[in-house]
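> the sequence and its predicted three-dimensional model are supplied below.
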Amino acid sequence: MSLTHEASRESANSTPARRPRNGRPPRRGAETRAGYAFLAPWLLGFITLTAGPMIASLYLSFTNFHPIRDWGWVGFDNFTRLFDDPRFMDSVQVTGLYAVVGTPIKLAAALGVAMLLNNRRRGQGTYRSLFYAPSLIGASVSIAIIWKAMFNDQGIVDEIGQFFGMKPGGWVGNPDMTLPMMILLAVWQFGAPMVIFLAGLKQIPNELYEAAEVDGAGPLRKFFRITLPMLSPVLFFNLVLETINSFQVFASAFIISGGKGGPANSTLFYTLYLYQRGFGQGQLGYAAAMAWLLVIVVGIITLIFFKTSKYWVHYGGETR
């Protein structure tokens, strides 16, 4: 009798506890609520500061919104008017040339310096900090003012150029030299991609270079056969990031040109012209259309990069 009672008791103890009707234990539900509570500030900020303004700007892009005048729905008129605007086409040309020329030069400079800093030497940390410093301060208004003073008429760059036989006049007031000056400013800020390249170089096994040396490979062959293929994922990341950044140049162009994009529209970058139409002339609907066209173009370029990456980006352990 006692054995039967003991067995029934063990059977009752081994019966699984009932789960709530929603299928989740009470602790799991509490953790879920706590997770949503911690996410609430970010969600609130995303909805009010990111998603909300984006939806509002998309709506405004189909209107002729003006802060002090009557406005209404115009459909796709803003988008069609863009291509009849000569200053818009100038801004597209300036920004496109800046991205196509400046981005490769900046990445080449970043990779070259990263390869130099990859070798062990005394004071290596100091050199890395000095090369990275321009990326921390290069986009600031104060540096843009200093840069303008350096390249202006009678500036230090103009004085050095005259010493070597160049004509006086400065770069700021010369339409043929302002865009190269802006590209040079972008290249000067190569610290961020340099650090990323340096981290990628640290991941390449030295055994590959040693084996290449045994086979008689020189520096160029090792660079194109080992360094570039092994560094291609990092190169792809920097290429996408820097290309997107090149379409967002504003502060330096605004300071150097005084907000006008001159001379002769040579510094009229896309975002600067967007600012002029939206906040200078109050044509916020037109500016919103420009902003969304920029989003679409950058998205298409990024998609092309990702689609073509399978032909030249090689990941470790990947078989082709």
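The structure has been received and is ready for your questions.
> all contacts plus neighbour counts: C-alpha atoms, from now on.
Noted.
> now do the helices in the stretch 1-150 of the chain.
Remark: helices assigned in the stretch 1-150 of the chain by DSSP state H, counting those that start in this stretch are 2-13, 26-46, 52-60, 77-82, 86-97, 103-117, 124-137, 141-151.
> can you redo the ones you listed as JSON lines with distance to residue 271 and mean neighbour count?
As requested, those are arranged in JSON lines below (distance: least, C-alpha to C-alpha, whole Å; neighbours: other C-alpha atoms under 10 Å):
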{"stretch": "helix 2-13", "distance to residue 271": "71", "mean neighbour count": "10"}
{"stretch": "helix 26-46", "distance to residue 271": "23", "mean neighbour count": "12"}
{"stretch": "helix 52-60", "distance to residue 271": "15", "mean neighbour count": "15"}
{"stretch": "helix 77-82", "distance to residue 271": "14", "mean neighbour count": "16"}
{"stretch": "helix 86-97", "distance to residue 271": "8", "mean neighbour count": "17"}
{"stretch": "helix 103-117", "distance to residue 271": "17", "mean neighbour count": "19"}
{"stretch": "helix 124-137", "distance to residue 271": "21", "mean neighbour count": "14"}
{"stretch": "helix 141-151", "distance to residue 271": "16", "mean neighbour count": "17"}
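> quick one, which of these is nearest to residue 248?
Closest to residue 248 of the helices of the stretch 1-150 of the chain, according to C-alpha to C-alpha: helix 86-97, at 8.9 Å.
> out of the helices of the stretch 1-150 of the chain, the one nearest residue 192 is which?
helix 124-137 (6.2 Å).
> so which elements touch that closest one?
On a contact count with 3 or more C-alpha pairs under 8 Å, 6 or more residues apart in numbering; DSSP states H and E, helix 124-137 meets helix 103-117, helix 191-202.
> let's bring in a second model and compare:
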Amino acid sequence: MSSTTRPTTSQMADNVSKQIRKKTLISRINSRWESPVAGYLFIGPWLIGFLALTLYPMIQSLYYSFTDFSLLNAPNWIGTRNYEKILTVDDKFLKSLKVTFLYVIGSVPLRLIAALLIAVLLNKNVRGISFYRTAIYFPSLIGGSIAVSLLWKNMFSRDGFINDILHLFGVQGTGWTNNPDTALGTLVLLVVWQFGSAMVIFLGGLKQIPTDLYEASSVDGAKKISQFFRITLPMLSPSIYFNLIMGFIGSFQMFTPALIITNNGGPMSSTFVYALYLYERAFGRMEMGYASALAWIMLIIIVIVTSTISLTSKYWVFYESETGRKR
């Protein structure tokens, strides 16, 4: 008959001591990671990049905007002379600003409408829907690159793919990118075609809408169109608000398509957007101080537009967590 060996008092004390030391060590590690030092350690790479690559260049460009700095000469302080010249004398500033606003007004609403309609169509549980979503989103991955711009330019040329399609229907096309009346429209179509990122945001918003709302409205006799305007759009208003803000910011900075597709803003400056004019001043004429002033004026315009949208959002953006519209 075997006997069970019981731990002695000293062994029990050692075990308790080991457990206490283990718990103390764990608590020290947890408290160390809960301190602000750990948070700054993780955010450190981003913070360094923000300070060195964003904040410092912004402050430097603000200083240069009050100088006559060029790449060949040291900056010389001239006060607000650059801003005065831009706002009172520079005709190209007004021309490029007008073209930019035309582009923004045409591209942002069309892109949102296209993204919303496609998102509604893709919000179905059908076979192969994941493939369709990926295929439709793909153009947004390549973005407004030089390769895409060259492809778009060839498609809308006089001998391009678009005119070949129109020829099948007996329509004689023109050189769309070489016509002052249609050149800006080709750039608008390019950004509308790349609606994938906005579509994904809308898809996420559609997934969050409770199906009970549609079922209850169907019982009351509501049609699909009525459900779309009375349920879908109000519940998607936060997503619309986000996409609207991001669309305006991105459209105001459009540069590569206008440079490549229409040969630096042509024809007859019909696509001479603001970013092209800034580029011309900075690297064409080496007027970095003047270009910095142009950049800060554009920043102010973007802030004014986005702030206006934000101020008006309380009248049309609906949040489900609240009892009514945002106040």
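That came through fine. Keep in mind it's a predicted model, so treat the numbers as computed, not measured.
> TM-score for this pair?
The TM-score (TM-score structural alignment, normalised by the length of structure 1) is 0.87; 295 aligned residues with a C-alpha RMSD of 1.9 Å.
> ok, back up a step: nearest to residue 204 of structure 1, out of the helices of the stretch 1-150 of structure 1?
With C-alpha to C-alpha as the measure, helix 103-117 is the member of those nearest residue 204 of structure 1 (11.9 Å).
> and the angle for that closest one with helix 86-97?
30 degrees (axes from the mean of the first three to the mean of the last three C-alpha atoms, to 10 degrees).
> matching residues in structure 2 for helix 103-117 of structure 1?
Using TM-score structural alignment, helix 103-117 of structure 1 corresponds to residues 108-122 of structure 2.
> out of the helices and strands packed on helix 124-137 of structure 1, which is closest to residue 227 of structure 1?
Closest approach to residue 227 of structure 1 among those is made by helix 191-202 (7.7 Å; C-alpha to C-alpha).
> list the contacts for the equivalent of residue 285 of structure 1 over in structure 2?
By TM-score structural alignment, residue 285 of structure 1 lines up with residue 289 in structure 2. For residue 289 of structure 2, the contacting residues are 61, 64-70, 75, 82, by C-alpha atoms under 8 Å, 6 or more residues apart in numbering.
> what does residue 201 of structure 1 give?
Residues near residue 201 of structure 1 by C-alpha under 8 Å, 6+ apart: 115, 118, 227, 231.
> change it to 7 Å
By C-alpha atoms under 7 Å, 6 or more residues apart in numbering, residue 201 of structure 1 lies in contact with residue 231.
> trace it over to structure 2, please.
Residue pairing (TM-score structural alignment): residue 201 of structure 1 is matched to residue 206 of structure 2.
> residue 100 of structure 2 versus that match, what's the distance?
The spacing between residue 206 of structure 2 and residue 100 of structure 2, counted by C-alpha to C-alpha, to the nearest Å, is 32 Å.
> which of the helices or strands spans the residue nearest in space to the middle of structure 2?
Centroid check for structure 2 by C-alpha atoms, centre = their mean gives residue 246 as the closest residue, at 4.0 Å. Using DSSP states H and E, residue 246 of structure 2 falls within helix 233-252.
> which secondary structure elements does whichever helix or strand comes after that helix contact?
Remark: after helix 233-252 of structure 2, the chain's next helix or strand is helix 256-260, criterion DSSP H and E. For helix 256-260 of structure 2, the packing partners by 3 or more C-alpha pairs under 7 Å, 6 or more residues apart in numbering; DSSP states H and E come out as helix 146-155.
> list of residues touching the helix it packs on?
With contact meaning C-alpha under 7 Å, 6+ apart, helix 146-155 of structure 2 is reached by 160-162, 177, 256-257, 260-261.
> which one among the residues you listed gets closest to residue 283 of structure 2?
When the contacts of helix 146-155 of structure 2 are ranked by distance to residue 283 of structure 2 (C-alpha to C-alpha), residue 256 comes first, at 14.9 Å.
> residues contacting the residue in structure 1 that the closest one lines up against?
When structure 1 is aligned by TM-score structural alignment, residue 256 of structure 2 is paired with residue 251. Applying C-alpha under 7 Å, 6+ apart to residue 251 of structure 1 gives the contacts residue 141.
> and the one 4 residues further on, by the same measure?
Going by C-alpha under 7 Å, 6+ apart, residue 255 of structure 1 touches 144-145.
> a markdown table for the helices and strands packed on helix 124-137 of structure 1, including distance to residue 25 of structure 1?
Output for these, formatted as a markdown table (distance: least, C-alpha to C-alpha, whole Å):
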| stretch | distance to residue 25 of structure 1 |
| --- | --- |
| helix 103-117 | 53 |
| helix 191-202 | 45 |
